[in-house]
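**Student:** What follows is a predicted structure for the sequence shown.
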Amino acid sequence: MPQLSPLNWIFLFLLFWAAVLSVSILIWWSTKTYFLGKTSNVSDVKENKWNW
């Protein structure tokens, strides 16, 4: 493995944690929308006054 400058190690460190954060946010968002999608059928009984 070639030698990397300290600045490149910092960039690799930040890139690694940015990837971990992005994947965890994607997992959280997908489970959140799935949960809301499951429970939205219960609230369909009430009239929705919002157009969206």
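**Tutor:** Looks like it came in fine. Numbers count the residues shown, from 1 in each chain.

**Student:** Every contact and neighbour count from this point should use C-alpha atoms.
**Tutor:** Fine.

**Student:** Against T39, how distant is S30?
**Tutor:** As for S30, its distance to T39 is 14 Å (criterion: CA to CA, to the nearest Å).

**Student:** then this one, side by side with the first:
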Amino acid sequence: MPQLAPLNWILLFSLFWVCLFVVMSINWWFSLTHYSGLDESEVEESSKGNSWLW
């Protein structure tokens, strides 16, 4: 293995952990379950029957 300057080892070490953190964050983000209180049909019905005069 070629010898690297200490700064290069630090950069490689940081790059490894940043990549690991990004992959874990993406994995966590796409595994989230998004809950919705209303179905799409209920949302349309509730918007039609709005009696507020905004």
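**Tutor:** Nice, thanks for sending it over. A quick note: this is a predicted structure, and the numbers were derived from the prediction, not measured.

**Student:** And the residue nearest the centre of the second structure?
**Tutor:** Central residue of the second structure (CA atoms, centre = their mean): W29, 3.6 Å from the mean position.

**Student:** What's the first helix or strand after the helix or strand harbouring that one?
**Tutor:** In this structure, W29 of the second structure sits in helix 6-30 according to DSSP states H and E. Moving toward the C-terminus from helix 6-30 of the second structure, the next helix or strand (DSSP H and E) is helix 40-48.

**Student:** just to revisit the earlier point, check contacts around the residue nearest to the centre of the second structure.
**Tutor:** Applying CA atoms under 8 Å, 6 or more residues apart in numbering to W29 of the second structure gives no contacts.

**Student:** Then the one 4 residues further on?
**Tutor:** Contacts for T33 of the second structure (CA under 8 Å, 6+ apart) come out as none.

**Student:** From V43 of the second structure, how far off is it?
**Tutor:** Distance, T33 of the second structure to V43 of the second structure, using CA to CA: 19 Å.

**Student:** Please apply the same query to M1 of the second structure.
**Tutor:** On the measure of CA to CA, M1 of the second structure and V43 of the second structure end up 62 Å apart.
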